[in-house]
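> only geometry, no sequence info:
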């Protein structure tokens, strides 16, 4: 007789494996469609969101017809896996198949909705970008429009947690009460905190700049969140995060150098918004900056560069986000990507340890 714990482990791993297989199966058709509709940027990016000239970045970017929208593989495989497991659970002949379903109101309805909503909005932005429409440099939604959209998603999420789930506290591990940590009641500030974390996570999407980089980094993040959810007795959420990890594996297979496609906003916005929701569901917001350390470094490099140019009138790095700095220094793409993967694993392990201890 298989114990409940063992079965949950099997279900979690099977969700990752199934999503990977689905991702491999749907990618050829997606690639064909993306090339048919020429779903790639028609112009090289030579300006920042602020309109500033980006000489170094424009030199580094090559003229190539690599389509955006690869993130469809990730969220598409997760949705198909979720639906397949749900339908399998309805087979009356084998009662134990019901246990494979990980769609539940308590744990996964909200993250699934967030993943789909973020991905579809991102897909619209990708369409505007490749068609050259919109006010953003090179096409797509303007920065402030994106900012407002992400803020609105965060507002809905924060409202749901505060009023529907009645969550008021965030857990801060290893502080004041070692090793358990403390639960800090922040009251109505829970909503603006949710919006802030959502925006910060979305900003971390700048990591999607080199072949394989974003896929590996997001993989370590969702792997850590899956383990945390499992350890907290949230097996449905753990299986859902594992399915995302599986989708990322399939995406990475086609995204490592030379990339067959890029993640695009449909992947970035879907993953970052879902990452925020899962972090709050597992009460891991305090350690999210550690688990997602690479995203923090990427965004931090941009902020520090802007501050330095404003105050000191000089740059700290050759280009930002910081992976472009190493690119400008002559590091090969694969070297930057793999070293960032290693750092991301270290950050994920550190955050995981802190959360499990606390």
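Great, that's in hand. Since we're looking at a predicted model, the values are computed, not measured.

> CA atoms for contacts and neighbours, from now on please.
Noted.

> show me which positions of stretch 110-126 end up buried.
Using 16 or more other Cα atoms under 10 Å as the burial criterion, the residues of stretch 110-126 that qualify are 110-112, 114-123, 125-126.

> which residues sit against it?
With contacts defined as Cα atoms under 8 Å, 6 or more residues apart in numbering, stretch 110-126 is touched by 68-69, 71-72, 75, 140-141, 153, 264-271, 273-274, 277-278.

> let's bring in a second model and compare:
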């Protein structure tokens, strides 16, 4: 029975996205919701200017609808379901506002970093209040070991770091056609396996709903992309994967399963520190995927390589949790 629910969840998430996208993409094009491309980015990206963005709205609709329908069929939605949808929708709306400012008000940078951070923190605070009221565990375990420690109220700082850091790391990864959709499908698939292993079926259903939704989006987002998810999608996915890690008590393992997102973020941090301290750049351009483009890799080669690395990280994460 559960196996069928998981299979139908992936199929529903995929089909909703595939059916909605051909309707939504022309609508975005008519509204002139086209992506602005940074002038300092790779020259090959300039031809993508004007490609419809904010496609993450379709992903959000698909995930919310699929999760509610499938959890309703298998069991009543739980607090975990509510928390997962709350963070996903909350960060999605924050990303939507950022995208709206970019494409409608023609401010290429969207929300300021401070405005975005305030929004992320507010959502995290509400999440933590509910988290504490329902007496979720504040214990953090070291993957592959028997060591664990209770952070108590300091867990809020840890949770805040995960939600803000996770959403920003995933957002940074969204830079090439199909890159984030593919790596997100792999990472959420890994967490779905682990949630299933813990009998957290609502979390597993939510995770595979995202897998189905982003795979459906990939049909239109693979190179050459007909639509971009924008911050609407990337911030929502980042908040969602951090929340899944928190609810499954696999917080630290997120660093492994989301290894591609970590590497992308580290490349930006390293680049900034190196340039400010020595005046030299470690990479031709950050995030890391742009570096490989500028050394001569085709966009598709970069994307497939990162997918492969993401799959390796997911397998390692599952191995650490299940078999070590």
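Yep, that arrived. Bear in mind that the values here come from a model prediction, so they are computed numbers and not experimental data.

> give me the TM-score for this pair.
For this chain pair, the superposition-based TM-score is 0.94 by TM-score structural alignment, normalised by the length of structure 2; 322 aligned residues with a Cα RMSD of 1.7 Å.

> state the number of residues packed around the equivalent of residue 246 of structure 1 over in structure 2.
Aligning on TM-score structural alignment places residue 246 of structure 1 opposite residue 212 in structure 2. By other Cα atoms under 10 Å, 29 other residues sit near residue 212 of structure 2.

> wasn't residue 212 of structure 2 part of a strand?
No - according to DSSP: H, G, I helix; E, B strand; the rest coil, residue 212 of structure 2 belongs to no strand; its state is helix.

> now residue 314 of structure 1, nearest residue through space, not along the chain?
Closest residue in space to residue 314 of structure 1, ignoring its immediate chain neighbours: residue 308 at 6.1 Å, by Cα to Cα, 6 or more residues apart in numbering.

> residue in structure 2 paired with that neighbour?
So, by TM-score structural alignment, residue 308 of structure 1 is matched to residue 274.

> residues touching its match, list them.
By Cα under 8 Å, 6+ apart, the neighbours of residue 274 of structure 2 are 280-282.

> quick one: the nearest residue to residue 171 of structure 2 once chain neighbours are set aside from residue 153 of structure 2, how far?
Spatial nearest neighbour of residue 171 of structure 2, chain neighbours left out: residue 234 (4.8 Å); criterion: Cα to Cα, 6+ apart. According to Cα to Cα, to the nearest Å, residue 234 of structure 2 and residue 153 of structure 2 sit 29 Å apart.

> cool, residue 302 of structure 2 as well?
For residue 302 of structure 2, the distance to residue 153 of structure 2 - Cα to Cα - is 42 Å.

> hey, where'd the strands end up in structure 2?
139-141, 148-150 (DSSP state E).

> from residue 287 of structure 2, how far off is the residue of structure 2 positioned farthest from its centre?
In terms of distance from the mean C-alpha position of structure 2, residue 278 ranks first, at 32.7 Å (Cα atoms, centre = their mean). For residue 278 of structure 2, the distance to residue 287 of structure 2 (Cα to Cα) stands at 19 Å.

> ok so, going back, who wins for proximity to residue 176 of structure 2 among the strands of structure 2?
strand 139-141 (34.1 Å; Cα to Cα).

> please report how far residue 271 of structure 2 lies from residue 285 of structure 2.
Remark: distance between residue 271 of structure 2 and residue 285 of structure 2 (Cα to Cα) = 8 Å.

> just residue 151 of structure 2 next, same as before
In terms of Cα to Cα, residue 151 of structure 2 sits 38 Å off from residue 285 of structure 2.

> the two: who's more crowded?
The residue with more neighbours, out of residue 151 of structure 2 and residue 285, is residue 285; 20 against 14, by other Cα under 10 Å.

> and the more buried one, what's its match in structure 1?
Checking TM-score structural alignment: residue 285 of structure 2 goes with residue 319.

> so what's its match up against?
Contacts of residue 319 of structure 1 (Cα under 8 Å, 6+ apart): 56-57, 325, 328.

> for these, pick the one with the most neighbours.
Going by other Cα under 10 Å, residue 57 tops these with 21 neighbours.

> okay but it is in contact with residue 46, surely?
Yes - with contact defined as Cα atoms under 8 Å, residue 57 of structure 1 counts as touching residue 46 (6.9 Å).

> among residue 234 and residue 153 of structure 2, which residue is more densely surrounded?
Neighbour comparison, residue 234 of structure 2 and residue 153: the larger count goes to residue 234, with 29 against 11 (by other Cα under 10 Å).

> so what corresponds to the more buried one in structure 1?
Aligning on TM-score structural alignment places residue 234 of structure 2 opposite residue 268 in structure 1.

> that match touches residue 70, doesn't it?
No - here residue 268 of structure 1 does not reach residue 70: they are 10.2 Å apart, not a contact under Cα under 8 Å.

> what is the neighbour count of residue 324 of structure 2?
9.

> now swap in residue 249 of structure 2 and tell me
Neighbours of residue 249 of structure 2 (other Cα under 10 Å): 19.
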